[in-house]
Structures are given as structure tokens and as C-alpha cells.
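[1] No sequence on hand, only this structure:
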């Protein structure tokens, strides 16, 4: 290389150092006693102290290299300096070396440093043979569904539409339809189709046919991440990223050996030589939780041999970061896909009404028969539907409650399958109460609160009153799971005043055609008494509730209004609902205009806990603009139930249609209603959770 080329090389290196402060700097030692072979990773900067390596009495030095090596001296030598001529050696003289492209052959580049004494006599020479390789471990850090090359943000996570960081799904579905086991619990990859649930990570290399003797690549994870992730690799390679479509037709399960797991924290991976890519498939094993923030780091290191008998040392490390996708609930305002109900020996009327509502509006209906439900009719209480999402894959995931009654096997045995995931939280050291049933788990539509937007809504749970020391609570293990998902920040309401204790007994959400997009419906004893007093003033005091349900059930409007104890009980209930009303207004950013009060009375049972006096109309199923509402059997005026008429009047203004379903004997008398006995799987949000501003 001539002087002019050297000056251009030096200028290039100086600019590169000034512009890119993130360049990986690696220390190396010059040796005048032996020729060195150094493996260089393109993109890094070798940094050697010239004075420390110099022979005794050295005063000057010169540098010579082949054309594909660039170097600089720090402190910077003047541009007019000829690097081939002896230069003064200072105590802090540092040689900086870089290479712009990978080598075609081993040791195809060379650099030498010659040292001189006071009178320019030769004192020694350090010779380095250099082999350059390109190495990058790549992921979909920009979240567009493609694995880009060496994204500068691949090793970190940032929320928001301008954020970055790769996404990992928990592989909680099952490719099996018989003898089911979650894919994350399989020992390996059981079906090639399972790969689509994993995130692709690509090792890209370029360089000579093989690494110099003793060098090797290893992939490794920390002990802390070991229970949360597994990594498989593809034996096949190509110059371009393999697609899943090709793999489905050309690969076998044995072509994807396990690389990293809880038992294998570090493993050597092949260096293929030339220009090559190797696909790795990263599998999430657990959701974010109290003891896991959802972040996973995978490292790739290049190891250099040392003296015989000693372990290799890392000379270069690349890392990528994944965030495990959260479990996301779906509110009533999202489009229904499929409705689930149970068939029992005594719920024919309920089934008849639900079939007409669901199938008549074009939705799928799944009936769980008695051989599976074992007499347990409370479909809402056993499970909650949600989903997980990434740029490359999305599928529904059912959250199984810890209540474990007759329906306990249904979520796993009937729902778990290909592209349908399953997750549960077992309360091993906690008492499971009625508050752990998922009628006590709801989610709001998207809301904005004091300038903060919740585009995926907020989870709502019921707990004991803050001052209660004997109250029931949702188990901590379930609450911890819900909080750890982050994207639907939970709200805790007071529901322990109810005998069953579920938030769906006094509230629900329905869609609205305006900008708000929804209304909150609240049970209101005050509204119930107002309606009944109005009927009394209109001369309908003798109109009967529960007509047709047996004489022992029937009661007149006058008798209800004359029952002072019932009035006192409902005053207490109203105060409990008002507490929750204030919490919901504050936490969801609601005004009174966003809330509709429904005329519903309650009565108190043992321990002064409340149940609905007549079928609880707020405990409904929402299917688009069609509502399936418990038939209240209220007092009739001019042949029409006054409670039904009031409900229709309140909902018609929102463009909603009311269908009243007879659940009196088979659900209401057992302290539940339509919502308790049904469940709905809905379409996911269009909004992508990773675009949240956190």
C-alpha cells in the first residue's frame, strides 16, 4: 500500500471512530517474539498499546499492512505523516486496526509493527496474520415479520410505534389432536407445523471455509432465562433465509435439534464458511409473571483458544433480546366468533333461547354436553378467552381458572389444539374461593384516562373491601399473572359484598355507535325502586313479579315496596355499587353520561351477602348489536313486562336489540344468569400490543 492509500485509510478510520461511538473495541497484545494469528470480526476495532509491547529502549515505530487492513494511531498522527517512516513512540501510543470486509481465505491479511532505537536501529518486529469474518445473530427487531440484518436495536426492547425489539410467543398450543400435550412441554419438535409458533433467529456468517484452528462459535443463555425459552436449529442452510413454506415440504422433525434449554445453557453451533445463514427457532415456555418480566436475552460468542489445557476465552459477543407476548383479554365490543354453553338435564329452555339468539345471528355455537361438564353449567366461571400475538403468528389462548369443578377438563381436553393455546395458574398454597371463578374477571373496551390511553382496555377483577380482614379475594397467583401482562392494567373492584362475589353480577359493557364506543351498564336498586314506585302511582301496584313461576314465587309491586327490610338491604347494595361506580369512573375516565343504570333489586343471604332478587339483567351475553338478557319476569303492564320494556327503552337508543332468555329455574335459582352460563370467543384487537406507549 502506498502513502496516499495509507492516508486515505487513516482518514476513513478516523471518521468511522468519530461517527460511531458504539463500535465494539477489543484489546489485543502485540508480540515481537512470535508471529500471531488473529481472528477479526468485521465491525469491531482492535486496540493494542504500542508502548507496552515494545522491546526495551524503543523510541520509534513504523506500521505496514496489506490493502484490506486499515489502521490509525492514537493520539492521531498528522495526515502528512508517512506511516512507513519511523514515528515517535509515546507512553500512550495505541494502534487501532479495522477491516472492512470478510476474508476469503485464512490468514489472507497481514500487519506488522517495527520498533527502532534512538539511532533508528531495528529492535524488533511484531507480525500479525489477520482473518476477517462477518458474524451477526439477527431477529425481527423492527417487528415487520422479517429478520433484518444486524439491526442496531436487536439487543434491547422499547415500547411504542417507533420502538424496537423482537417478540416471542409462548408455545402453549398443541399440534396433537389426540393424547394432547402442550408443545412447550414436548421434549422436542413434534410436528414441522410447530415451527410457525416460534420466532426465527438467523445466524449470518461470511468468511473463509473454516475458522482458524481452535476458534468456535457458541450460543448461550443465562440461568435466569433457562426456564422461559428453548432454541432449536435447522440443519439445512442457504444463502437466503429459509421460509416455513419450504420447510413444510422438505424437512423432518429430526432436522431441528435442540440447542438451548433449561438443561443446556451453552452449546457450540456450526460455522458454515463462505456466505451462509442458519435458522434458529426460538420457543417461549412461560408467560410474564411476578418472577419473570418477559424479557429474554440470547447470546452468541466467538471463542478464542488460549494455551493447551485452558478454556477458550470470548473475543466477540452478539446478543438479541425478545419480549414474550402477553396474554390479552377481549371485551364485549369486539366481534364474536364462537359462543360456548353447557347442556344439562334441566336447561332445555335456556339452550333453546341461546340457540335461537346465537345461530340466528350467524355465530358459531359450541355445546358442552354432560359427559364432559359433569353437571357443571357455569361456562363463564371456568375459563376466560384471550389471545397472543406477534408479527408472524397469532392464536387464541384460553385461561383456565383454578376453580376446578365439573368443567375442569373442558379447556384442556376440548379447546387446546393446533393454534389454540392453553394457560392456567394453580393456587397450590392458597384457598380458592368463588372470587377465583372468571365471572369475576372482565375487561373494559379501550379507554383514555387523564391523557393515558389504554387501547386494549383494562382488566377488571373483584376483591374484598379494602378494610375487610375476613373477606374473600381472588388468589394472588391469578392476580400476579394478570398484572404481569402489563398491556391491560387491572382495576380492582369491591365484589365480596355479593354472595357469589362476581363483578359480572352488577356490571357489563355494551357497544355504542358514538365516539366513546361503549356504555357501562350498572345494576341499580335505586332505578328499580323508582320504576316500581312509578308503576304503583300509575295504579299497577297489584301487578305481579314471577307470574307463571308458581304461586309461592309470585309477589306484587305493592308487597315489594312495603318490605322495609328489603329496602334497607337494597340501600346497602346501592352503596356498594356506588363505591364501584366511583372507582370505574376514575379508572376508566368515565362521566355519568357513559353509564346506564339498570333497574335491578337484590336481597341479602347469609353473612349479609347479596344475590339478585329477580333475574339479573346486567348479567347478559353481548353479541354485536344483539343482547341476550335474562328474562326478568317483572310486573306486566298492558300485557308487557315493565322491566323488559324499560331495558329495551334504554338499549334501543344505542341501536341494540334485546332478546330475553328464560334462565329462571336452571340458572337464576342457582344464583347465576345468562352470562354465568355462557362464554364468547371474540376476534382480537386490530391494535398491536407492542405499539403501546408505556
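    Received the coordinates, thanks. Keep in mind the model is a prediction, meaning the values are calculated, not measured.
[2] alpha carbons only for contacts and neighbour counts from here, please
    OK.
[3] who touches residue 189 in this structure?
    Listed by C-alpha atoms under 8 Å, 6 or more residues apart in numbering, the contact set of residue 189 reads 183, 195, 253, 256.
[4] From residue 146, how far out is the last one?
    Computed as C-alpha to C-alpha, to the nearest Å, the residue 256 to residue 146 distance reads 21 Å.
[5] repeat for the first one
    For residue 183, the distance to residue 146 under the criterion C-alpha to C-alpha works out to 24 Å.
[6] Kindly report the same for residue 480.
    33 Å.
[7] now swap in residue 269 and tell me
    23 Å.
[8] Residue 117 too?
    In terms of C-alpha to C-alpha, residue 117 sits 57 Å off from residue 146.
[9] If we go by neighbour counts, what in the longest helix along the chain is buried?
    For the chain, the helix that runs over the most residues, judged by DSSP state H, is helix 564-588. Of all the residues in helix 564-588, those buried under the rule 16 or more other C-alpha atoms under 10 Å are 566-567, 569-574, 576-577, 580-581, 583-585, 587-588.
[10] Kindly report the same for stretch 228-237.
    For stretch 228-237, the neighbour count (16+ other C-alpha under 10 Å) marks 228-234 as buried.
[11] more neighbours, residue 183 and residue 146?
    residue 183 (25 against 14; other C-alpha atoms under 10 Å).
[12] Could I get the contacting residues of that one?
    171-175, 189-190, 194.
[13] Find the nearest non-adjacent residue to it, please.
    residue 174 (5.1 Å; C-alpha to C-alpha, 6 or more residues apart in numbering).
[14] here comes the other one, which I'd like you to weigh against the first:
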């Protein structure tokens, strides 16, 4: 609710005032009346509309009105003035015999002032949207969107644009949200009045505002004209150092464009909402501060960082080249070429021997009605690939964000094989059109264990639009959720299937092989450095069976969480035949047992549309074909998926990772707009 502005007037005195069109003003008539006043009347020019409270009884337009202790004059102005003080309002005061005692005169200048943004989120800055000062989620919501300016327009000595307090390239403007100051009125404001733009100290760390400098081309020489057209014609207006600054009033009908950039993503201490204010200040007296007589406020919501699931279309595949992965790299290159996607190879001079492309980074994007671009989230693991996201990916329309953590707080669970996202789901009537983030942590009842570092978890939760799910992954030696789960597209049901590693499915397959007379078929045939083992030897190993019973119980716990949190039925889940083994890990004089895949972990695959790059399991052969590969094809090809098995045994599996760990995929963004979420 907008409250009227109170104006003070004095009898036998002329008061000059500036009024904003559409704003209501009130004058306490009794307070400004001379002694012995009993009646009053009001006269004004046509551009002024007024009313009186309490409402007087029916009387002639010119008849004096009885004056009471609470008589108030309410007035507003319907249009902007062409000249200063071109509207007048006078209050006449009368005595008991209705003789004139005095007059109070107002000379008024009306101006239109509007600070405007794209509050209806259609890509166009509309004029004076009634909802521009608040944020509301949903398709019928309102409120402007602001991008974090985290890409880099600089080719040399690059750094995210948000780290510099000036605009160096015109192309940087598209990353910012436009804000327009619209004014209408006389050629200039009355003496002493001025417009100021201001932000709070709390918002100042999250936003910067630049202004499009205006030039009178007719009065400038050629050099000045070139300057006015150059990017340095965008001076900084508001920042953490400048919370308030005067902005121009152009006179007549004018517009000034401002460009707003976000500086930080939503986080535990920042909900993403930013307010920018424009105030008209009125002078009181020389040497005294001006006072605000009108304030217009707009609200921006900083766009969240959004992850992309396996069901979205790939754009580009990333992989490392190392001295020992040539065979793997060739197979992956062939698969990517067959699918028609781009492949970017990170060579050893950049990766410094670090082959785990999935663990170093996660691809996502940010989106607004006017612009969208990919943003890489850099993990705090900081191994050989630590410089790759910043040095190789950050660029024009490719953003970068990271979260710093103390080295002692970082564990294997901070690698981003431990960060996944589901396809869109509906859970108990609640729709998640952008899916849900999935992370792995220590078991809830564990008194000690590894966890994803708090700064990363806080960041992921603060984005809100992909509400995270925490799974138990600390039972694994490496500790990543991609070691026991992934998603693949499907033509039916929910549009995808959840794939889970399943020792039970593995033992079931091996028992069927034994029953069919293939108990002597061997795993790891063709691997000269690997000891071969028969199906019967696996089935007869009671210790291995117990270990896999434990692993199955861990996966089943996560299965129940995923079914509950993603709204899945058993028909939405496919169990893959994968066995594990436990290894000892000494931690502070205690022995901890954690799991590794017994043979290449087939769930740890790369998903490229309908084409799957699956670790070659080297399972027992039946009639010349690997029984594990045959089972995978039987489970997945019915969904229209194509299985390609990639030999990663020596270069990845033996180093505790697989195909997914060694690759990464940048994907298309969702068609769904995050601001249309029902919150």
C-alpha cells in the first residue's frame, strides 16, 4: 500500500513543490490555517485532482467548507509539467462570517519518474510494471532476472568479468540486465532537486550498476563522438564502494539506460534477491541534507546455477590424453564421432597427468529472459586438472564458478563424480522440471567419515531449483555416487531409467551360467596382467559373497532413498550385474573396509543420447560372447539404446575409475525456464 506524502504549507506564503505524477499528497488544513479560521475552500488548475476528508456535505463548488481539526486535502497530478511551477493550488481560509482571512498557495511542478526492468520476464523492459518491486515464482509470477557476470570477454589475462569494475567490451552488455530510468517533465528540475540511485550495504557485495552515458553529438567533435560510442561511455554508478549516486534527469521526455550485473550466486548467506532504489530528493535549506520525497524500487533475482542430466542432448565431450590411455581415447573418439558431437581433448601439458575429467568439474548453465550461457563449476579437489576449467573453458559466454575450501576439509567426496542430477520428476504431486541434484555423503549415523565439503553443499542447496538429495556413498573406496548409479533416456514411463549396480543381479547371472554348464568360463580372458577366475570360483568364494551382501545393503539403502525422493517405482529401475570387493583402508589407527568394483563397473558409463559408452567388463564368455555384455545389451537395447563397450581396464579401472570418471559432457539447457517453478 502506498501512503500519501505529507506536504507542509503556510498561510500568506507561497510554497514550491515537485510532485511525481500518480503519487498522492496530503495537506493538514487545520495545521496550516490562521487563527480564528472556521471555513476553507480550494482552487486549482485543471491538471490537479483533489479530494477532502472528511468528505464535506453537499454544497456549492464555490461555497466555503467547514474546517475541522482533522480536515485533510488529498491531491495528485495527472500529467507532467511542461514548465516549472506551471500548476497552482490555493487554499482560502475564512472567518466565522466567511470573510477571507488568508491564503496558502502551492506552486507545483509535476514530473513522471519510473525505474523500469523486465518484470514480466518476456525479454522487454516494460514501463512502470506494478509488480517490479517484488519477486514471485511461477508462470504467473513476476520480478526481473539478473545473471552473474561470470564469463570473460578478455582474450588475454582473462578473468571473470565480475572481477573488474568497468566494461571493456560492448559484448559484455548482453550478460547484464537492462534497467531504464524514464522521466517526463520540464527541461530541468527546480533548483536543488535531484535524482539519486542507491542500494543497501547488504546488496552492494552482490551487484554493480553501470550507466549508458549520453552525448550531444551536435556539440561534440569527432574524437568526442567516438568516445561517446565507445564502451568506456558506461561509467560505474553503484558498487560496494558507491552505495548512492546522483543520476541525470534529462528533461522533456527522456530515457537513461543502466546495465546491472550480478556478482555472486545465491548461497547460504544470500537468497539471490537484490533491490535497487531511485529517489527524488528535495532541498530543505542550504547546508542541510536533502530529503527523499519519492522512491521507486525494483527487485532482481539472481539466476541460479543449473545442472544438466543425461537425458538432455549432448553438445561437447571432454576427455584427457595421457601416456597410457591411447586405446581408450581412440575408442571414445570413434563413439563421439559416430554420434556427431564435438570432442575436446585435454592434453598432458594441461592435465599434468590427471585423467579424471569428471571429477574436476561439472557443467551447468545460467539463464535469463534475455541471455543464457554455460557455466562450469570447478571442484575444490585441485589436482592436475585444477587449472583446466579456468584457463581452457572460461571465456566469452562461458562462465566459471568455484567454491574454495580449506585443504584439510577436502576429501574424495568433493570430486564431482560424486555430483549428479536426475532428469525431471514428479514426487507426491510436486513437480521438479529441472530434476534434482544428487550428492554422496557419509552414512547419517556415522560418527566419522568423509563428506562433501560444506561450502559446496551450501552452494548447491542455495540454488533451490534442483533441490538436492543426499545419498550414502562413503561405503565406496573412492566414494562417488557415479560408481553405483546413473540415468539413461527411455521412450516410456518417466522418460528415463535409473540404472543401479547390483551384486544380487551379478550373482543371479553367474548362478544361471553355472546351471547352464558354464561354471568354468573365465573372467578377465585376454588380459595378460590379470589373474583369470572362473564363474564357479566366484560362486564358491564365501568371503566375496559376504562382502557383496554388504554392498547390496548399501545400494538398497540408496535405492529406497531414490525411490522416495524421485517418485520412482521398481519398474523405473534397472539392476546391472556388477560385483564389488572390499579393501582395507587404515584411518587414524582404525581399519575401514570400503568397496571397489570387482571387474569394470558398467554403471559408470557415458551417455550420449541413445548411445552408451560402457566399460568393457571382460566377463565370462559363452559361445564366444561376454555374458556380462550380453546381459547389458538385453537390459538396455529394448529401450532403444545402443551399447558400445570401451576397454578402460588398464588405463582407468586399475586406477580406480571408469569411462564416466574419465570423461565429461556439456549438454543443451532445459527448455523449461527456472523462474516458472512453483515454489
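    In hand now; what should we look at? Model, not experiment: these values are computed from the prediction.
[15] residues in structure 2 matched by stretch 262-271 of structure 1, start to end?
    Aligned using TM-score structural alignment, stretch 262-271 of structure 1 spans residues 240-249 in structure 2.
[16] can you tell me the distance between the two ends of the matching stretch?
    Span of stretch 240-249 of structure 2 from end to end, C-alpha to C-alpha: 24 Å.
[17] which residues are contacting that stretch?
    The contact list for stretch 240-249 of structure 2 (C-alpha under 8 Å, 6+ apart) reads 183, 188-189, 194-201, 204-205, 208, 237-238, 256.
[18] In helices only, show me those.
    Using DSSP H, the contacts of stretch 240-249 of structure 2 in helices are 201, 204.
[19] a helix runs through residue 14 of structure 1, doesn't it?
    Yes. Checked against DSSP: H, G, I helix; E, B strand; the rest coil, residue 14 of structure 1 lies within a helix.
[20] Now do the same for it: its match in structure 2.
    In structure 2, no residue is paired with residue 14 of structure 1, using TM-score structural alignment.
[21] Was I right to think residue 14 of structure 1 contacts residue 73?
    No. Counting by C-alpha atoms under 8 Å, residue 73 is not a contact partner of residue 14 of structure 1; they are 9.4 Å apart.
[22] burial measure for the counterpart of residue 222 of structure 1 in structure 2, as a count.
    Using TM-score structural alignment, the partner of residue 222 of structure 1 in structure 2 is residue 200. Under the neighbour criterion other C-alpha under 10 Å, residue 200 of structure 2 is assigned a count of 14.
[23] Distance of residue 200 of structure 2 relative to residue 206 of structure 2?
    Separation of residue 200 of structure 2 from residue 206 of structure 2 (C-alpha to C-alpha): 10 Å.
[24] before we move on, back to that, what about burial for the contacts of residue 189 of structure 1, which qualify?
    If we count by 16+ other C-alpha under 10 Å, the contacts of residue 189 of structure 1 have these buried: 183, 195, 256.
[25] Out of those, flag the one nearest to residue 441 of structure 1.
    Nearest to residue 441 of structure 1 among these, counting by C-alpha to C-alpha, is residue 183 at 27.0 Å.
[26] ok, residue 663 of structure 1 to residue 507 of structure 1 distance?
    Residue 663 of structure 1 is 18 Å from residue 507 of structure 1, by C-alpha to C-alpha.
[27] ok so, going back, just the buried positions in the match of stretch 262-271 of structure 1, please.
    243-244, 247-249.
[28] CSV please, covering those and showing distance to residue 577 of structure 2 and secondary structure.
    Shown next, in CSV, are the buried residues of stretch 240-249 of structure 2 (distance: C-alpha to C-alpha, whole Å; DSSP: H, G, I helix; E, B strand; the rest coil):
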residue, distance to residue 577 of structure 2, secondary structure
243, 61, coil
244, 64, strand
247, 68, strand
248, 70, coil
249, 72, coil
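[29] got TSV for those residues, with distance to residue 13 of structure 2 too?
    Formatted as TSV, the buried residues of stretch 240-249 of structure 2 follow (distance: C-alpha to C-alpha, whole Å):
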residue	distance to residue 13 of structure 2
243	38
244	34
247	32
248	31
249	29
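[30] Provide the aligned range in structure 1 for the longest strand along structure 2.
    Longest strand in structure 2, counting residues (DSSP state E): strand 100-116. Using TM-score structural alignment, strand 100-116 of structure 2 lines up with residues 122-138 of structure 1.
[31] And for stretch 618-636 of structure 2?
    Going by TM-score structural alignment: stretch 618-636 of structure 2 matches residues 633-651.
[32] go on, stretch 454-461 of structure 2?
    With TM-score structural alignment as the criterion, stretch 454-461 of structure 2 aligns to 476-483.
[33] How about the secondary structure of the residue of structure 2 positioned farthest from its centre?
    Distance from the centre of structure 2 peaks at residue 97, with 70.7 Å (C-alpha atoms, centre = their mean). Under three-state DSSP, residue 97 of structure 2 falls in the coil class.
[34] which residues does the equivalent of residue 561 of structure 2 over in structure 1 contact?
    In structure 1, residue 561 of structure 2 lines up with residue 583, judged by TM-score structural alignment. Neighbouring residues of residue 583 of structure 1 by C-alpha under 8 Å, 6+ apart: residue 493.
[35] So residue 3 of structure 1 is in contact with residue 83, correct?
    Yes. Under the criterion of C-alpha under 8 Å, residue 3 of structure 1 makes contact with residue 83 at 7.4 Å.
[36] ok so, going back, starting at the chain centroid, how far to the match of stretch 262-271 of structure 1?
    Remark: stretch 240-249 of structure 2 is offset 27 Å from the chain centroid, using C-alpha atoms, centre = their mean, to the nearest Å.
[37] now swap in stretch 223-237 of structure 2 and tell me
    On C-alpha atoms, centre = their mean, the centre of stretch 223-237 of structure 2 falls 31 Å from the chain's centre.
[38] Endpoints of it, how far apart?
    For stretch 223-237 of structure 2, the separation between the terminal residues is 24 Å (C-alpha to C-alpha).
[39] residues in contact with it?
    Stretch 223-237 of structure 2 has contacts (C-alpha under 8 Å, 6+ apart) with 165-170, 208-215, 217, 244-245.
[40] how about stretch 315-323 of structure 1, which residues of structure 2 does it hit?
    Residue span in structure 2 matched to stretch 315-323 of structure 1, by TM-score structural alignment: 293-301.
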